[in-house]
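Engineer: no sequence on this one, just coordinates:
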C-alpha cells in the first residue's frame, strides 16, 4: 500500500508526461475495443437477421450471393424463378410454409420487396421474433405499402403518405412508376435488420407496376395500362426473385435441398441460411483479423511509448532512488515501485479508454443504427473484451519490468554516491 501511494505521488510529480502516456494508452485501448465490439456485434446482427427459415431458394449462383440479395438486400439476382416452379416446390409434403420474394424496384435508395401475407406470418428474426406493426395494418389493396421503421423515420413518412416507386435498385433512378402510386398503410416495429429499410408491397402490386412494360421499358401511348385498368387484369406473378421455406421436420432439410438443387424445371439453388452465413464470415475473416491485428499493434505502440517515457526518466531519478535507499528501501522495493508505476499508467489508460469507448458508442449509436442497422449496446465489457484488457495489463507488467530491473541494478550499484 505504501509503495502504491509512493508510485502515485511520483507520477503526480511528473504529471504532464504521465498524462500524455495515459492518453496514448487510452486511445489505443479505445480503438482495440471499438474494433472488437463492432466485429462481434456485426456478426451477431448478421446472424439475427433471419431465423426459423430452413432453406432459401433462388436462381443458381453462389450461396453467399443468394443470401446477400434475398436477406440483406445487397446486390442483385442473376436470374428470376418461374412462378410455377415456386408453386411446385412449395407444394411438396415436407414444406410447412413458403414466402415468395420479388425484388428489383426501389424508392429513394430503399429496396422494394413484393411478397404475400406469409411474410408477416412466418418471417422470423433474432431469437424467433415475429414481425409486428407499430402503426397501421398489413397491405390488402393492390397499391398498399408497409414501411420498415427506418424508412418511416428517415423520410418522415406517415400512414397515408403517397409513394412513387422507381425501377431498379439504385439510389438514383430515371425511370419511375409515377402512373401507379402506392399509399402507406402500415409501419413495422424496429427489428434491427434489413426489414427496417425495406418497403413491402404485394406480389400483385409488383406485377401491376410492370404489367405494361416491354423489354425493360414502360409502354407508351395506347399500350400503357393505367392504375385502375391494372386492377382488372390477372396479376398472378410470372416470376419471382427467391423464396424462403420452413419445413415440417428439420430432418428433411438436406433431402429437400438436394431435390431442389437437382430440380429439372430450371436451374435452382437451395441454401441453409446458417451455413451460408458461416461462409460469408469466412470470406470476411481475413479483413476482420487484419483490422484486429492493426489495433493490437496500436496498443503495443502505446505501451512502448510508456516504456520509453519511464526509461528516459530513469537517469533523472537516480538521486530519488538513492534517497529512497538511504531511508531503508531495498532494491526489490525500487523494482516494485517502477512496476507499480507502469501498471498504474496502464490502468488509468484502460479506464479512460473505456470511458471514451462508451462516450463514442453513445454518440455514434443513432448514426450506426440509421446508416448500417448496427446496434452497439452500452453494456459491460464482454468476456472477450476482458481478455483483451487482461492481455494489455499483462503486457504492461512485462514492459514495466524492463525499467524496474534497470533501476534495481542502479540502486545496487549507486548507493548514496551518484555519478552525474
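Structural biologist: Noted; the coordinates are in hand. Predicted model, so just to flag it, every value in this text is computed and none were measured.
Engineer: use CA for all of it now, contacts and neighbours both
Structural biologist: Noted.
Engineer: all helices for the chain, in order.
Structural biologist: Under the criterion DSSP state H, helices of the chain are mapped to 2-13, 15-47, 63-71, 83-90, 117-122, 149-155, 203-209, 227-231, 253-261, 273-312, 318-326, 331-372, 383-414.
Engineer: For the fourth one, give me every contacting residue.
Structural biologist: Residues lying outside helix 83-90 but in contact with it, judged by CA atoms under 8 Å, 6 or more residues apart in numbering, are 97-98, 100, 237-240, 243, 245, 260, 265-266.
Engineer: Report the buried residues of it.
Structural biologist: Residues of helix 83-90 classed as buried: 85-86, 89-90 (neighbour count, 16 or more other CA atoms under 10 Å).
Engineer: about what we covered before: among the contacts of helix 83-90, which ones are buried?
Structural biologist: The neighbour-count criterion (16+ other CA under 10 Å) marks 97-98, 100, 237, 239-240, 243, 245, 260 among the contacts of helix 83-90 as buried.
Engineer: returning to what we had before: quick one: the buried residues of helix 83-90 as a markdown table, columns for distance to residue 365 too.
Structural biologist: Below are the buried residues of helix 83-90 laid out as a markdown table (distance: CA to CA, whole Å):
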| residue | distance to residue 365 |
| --- | --- |
| 85 | 43 |
| 86 | 40 |
| 89 | 42 |
| 90 | 41 |
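Engineer: here's the one I want to compare it with:
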C-alpha cells in the first residue's frame, strides 16, 4: 500500500463525515452521562463529608441516626421531637465535654432554614479540613433581633448588612404565617463555604423565643400582639433545642460519652458520630448509586452497539473499496486494522467530546445545583475513577470493533468482486 494506514483511515472517515459525526455524538452523549453520574456520586459524597468536621457527637431526640444527622446538619427533613433545655445544660456540664452548640430549627425565611443557635456556633463549627466560618461582611449576632445570613441567601436576595428581614413560622417555602411584627436586622454575611450554612439564616436562641412569645401550639394567640420592644420583659431563656453539636476534650472518650447520652435517664436521646453515620447513609444509597451506574453503562453499551451497527452497515457500501484495497496488495490483516482503527478513533473522539460536554454542562448547571439542592459539582479535570471508566469505554469499543473488522477480514476480496443483482 502506498498510503499509511493512519492516513487511509482518516480519509475514509472524512469521506463518511456525516455518519461519523453522528456516531461520535452518540458515543459522546453516552460517555457524558456515564462520567456525569460518577462525578455527581463522588462530589455528593465529598460535599456531605466536608459539611462538618471537628464535631465529635450530634445529639438529638431518640430516633434514627441518619435522620438525626440529616435534619440537624444538612437541614433535610424535620425532627420528631426536641431536646429539653435541662438535658442540654447537663450534657454541656459533663466532664468530657469541651463545648456544646445547641440548634433550634423549625422556622424559615423565604424558603431558607432559620437556625437558632449561640455565638459559639461561629467559634466551633468547622467544615472541610477544619476550616472555620468566615464573614464576608459584618460580625456575629449579639442582639436579640440580629441575624447572620449565609452566602447563598445573601446572593439570592441581594441582602446586605443593615437590612431587615422577616422570619416565617414553619420550615417551608410558602404558606406560613410571618413574624412580621418582629423583624431581624442583618448584622453579618458569611462567605461561601459549600455547606448548608450558605442556605441558612442564623439568629440567637433568645430571638427564636422572642418571636414566639405570643404564639402557642404553632399559632398566634387570638387578640394578643406583643410588640418587639416589650418582649424583653418576658423570660426568653430557651425551653428546648432541636439538636446539639458536641465537641469533646479527648476523642478517646467519644464512645463513653455516646453511651452515656444514649442511656440518658432524664429523657430518651440519641448521640451519633457524624463520620460513622455518614457511612450508614452511603450504605443506604449504595443501591441507588449502583443502579444509576448500571443504567449509564447500558447507555454506553447502546452507543457502542450503534457504533458497530454503523460500521457493519457501511461495509455494504464499501464492498468494492475494500476489495480494491485487497487487489492493490492490502493484506487481510491491514483491512482488519483499518476497520478496528476507524472504530477506535470514533470512540476516542466520542470520549473527548463527552468530556467537553460534561465540563460545559457542569459549568452551566453546577451553580444552580449547588444553590438549589446543595450539590457542589467540580469542573476539574477527570479524576482517576473517571479515567478508568474512559479506559473501560475505549476497551469495550475496541472489542466491539472486532466484529465488523473480522467480517471485513474474511470477506473483503470475494464479497467485493461478486456482482450482486
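Structural biologist: Now that the structure is in, tell me what you want to look at. A quick note: this is a predicted structure, and the numbers were derived from the prediction, not measured.
Engineer: Work out the TM-score between the chains.
Structural biologist: With the length set by TM-score structural alignment, normalised by the length of structure 1, the two chains reach a TM-score of 0.97; 418 aligned residues with a CA RMSD of 1.4 Å.
Engineer: returning to that earlier point: distance to residue 32 of structure 1 for the buried ones among the contacts of helix 83-90 of structure 1 - can I get that in JSON lines?
Structural biologist: Converted to JSON lines, these look like this (distance: CA to CA, whole Å):
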{"residue": "97", "distance to residue 32 of structure 1": "44"}
{"residue": "98", "distance to residue 32 of structure 1": "43"}
{"residue": "100", "distance to residue 32 of structure 1": "42"}
{"residue": "237", "distance to residue 32 of structure 1": "50"}
{"residue": "239", "distance to residue 32 of structure 1": "48"}
{"residue": "240", "distance to residue 32 of structure 1": "44"}
{"residue": "243", "distance to residue 32 of structure 1": "40"}
{"residue": "245", "distance to residue 32 of structure 1": "40"}
{"residue": "260", "distance to residue 32 of structure 1": "45"}
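Engineer: Greatest separation within those: which pair is it?
Structural biologist: Greatest spatial distance among these (CA to CA): 237 and 260, at 20.6 Å.
Engineer: Residue 322 of structure 1 versus residue 338 of structure 1, what's the distance?
Structural biologist: 14 Å (CA to CA, to the nearest Å).
Engineer: and the closest residue in space to residue 333 of structure 2 that isn't next to it in sequence, what does it touch?
Structural biologist: Distance criterion CA to CA, 6 or more residues apart in numbering; nearest residue to residue 333 of structure 2, sequence neighbours excluded, is residue 409 at 6.7 Å. Counting by CA under 8 Å, 6+ apart, residue 409 of structure 2 makes contact with 332-333, 335-336.
Engineer: Give the aligned equivalent of residue 409 of structure 2 in structure 1.
Structural biologist: Taking TM-score structural alignment as the criterion, the aligned counterpart of residue 409 of structure 2 in structure 1 is residue 408.
Engineer: and if you look at residue 20 of structure 2?
Structural biologist: Using TM-score structural alignment as the criterion, the counterpart of residue 20 of structure 2 in structure 1 is residue 18.
Engineer: do residue 216 of structure 2 as well
Structural biologist: Aligned by TM-score structural alignment, residue 216 of structure 2 pairs with residue 214 of structure 1.
Engineer: again, but for residue 94 of structure 2
Structural biologist: For residue 94 of structure 2, the residue aligned by TM-score structural alignment is residue 92.
Engineer: Determine the number of other residues adjacent to its match.
Structural biologist: Residue 92 of structure 1 has 11 neighbouring residues, counting by other CA atoms under 10 Å.
Engineer: measure it to residue 98 of structure 1 for me?
Structural biologist: Distance from residue 92 of structure 1 to residue 98 of structure 1, counting by CA to CA: 10 Å.
Engineer: now swap in residue 41 of structure 1 and tell me
Structural biologist: Distance from residue 41 of structure 1 to residue 98 of structure 1, counting by CA to CA: 30 Å.
Engineer: Please apply the same query to residue 114 of structure 1.
Structural biologist: 14 Å.
Engineer: try residue 263 of structure 1
Structural biologist: The spacing between residue 263 of structure 1 and residue 98 of structure 1, counted by CA to CA, is 17 Å.
Engineer: In strands, which of the buried ones among the contacts of helix 83-90 of structure 1 appear?
Structural biologist: The members of those that map onto strands under DSSP state E are 97-98, 100, 239-240, 243, 245.
Engineer: Including distance to residue 375 of structure 1, could these go into a markdown table?
Structural biologist: As requested, these are exported to a markdown table (distance: CA to CA, whole Å):
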| residue | distance to residue 375 of structure 1 |
| --- | --- |
| 97 | 30 |
| 98 | 29 |
| 100 | 28 |
| 239 | 35 |
| 240 | 32 |
| 243 | 27 |
| 245 | 28 |
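Engineer: Now check structure 1 for the residue matching residue 69 of structure 2.
Structural biologist: Aligned by TM-score structural alignment, residue 69 of structure 2 pairs with residue 67 of structure 1.
Engineer: Number of residues surrounding its match?
Structural biologist: The number of residues packed near residue 67 of structure 1 is 24, by other CA under 10 Å.
Engineer: same question, the one 4 residues further on
Structural biologist: Residue 71 of structure 1 is surrounded by 20 other residues when neighbours are defined as other CA under 10 Å.
Engineer: pretty sure it contacts residue 48?
Structural biologist: No. With contact defined as CA atoms under 8 Å, residue 71 of structure 1 does not count as touching residue 48 (11.0 Å).
Engineer: related to what we said a few turns ago, ChimeraX command to pick out the buried ones of the contacts of residue 409 of structure 2?
Structural biologist: Selection of buried members from the contacts of residue 409 of structure 2 for ChimeraX, criterion 16+ other CA under 10 Å:
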select :332,335,336
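Engineer: quick one: which of the contacts of residue 409 of structure 2 is nearest residue 55 of structure 2?
Structural biologist: residue 336 (61.4 Å).
Engineer: Which residues are in contact with the residue lying closest to that closest one once chain neighbours are set aside?
Structural biologist: Distances taken as CA to CA, 6+ apart place residue 405 nearest to residue 336 of structure 2, at 4.7 Å, with adjacent residues excluded. By CA under 8 Å, 6+ apart, the contact set of residue 405 of structure 2 is 335-340.
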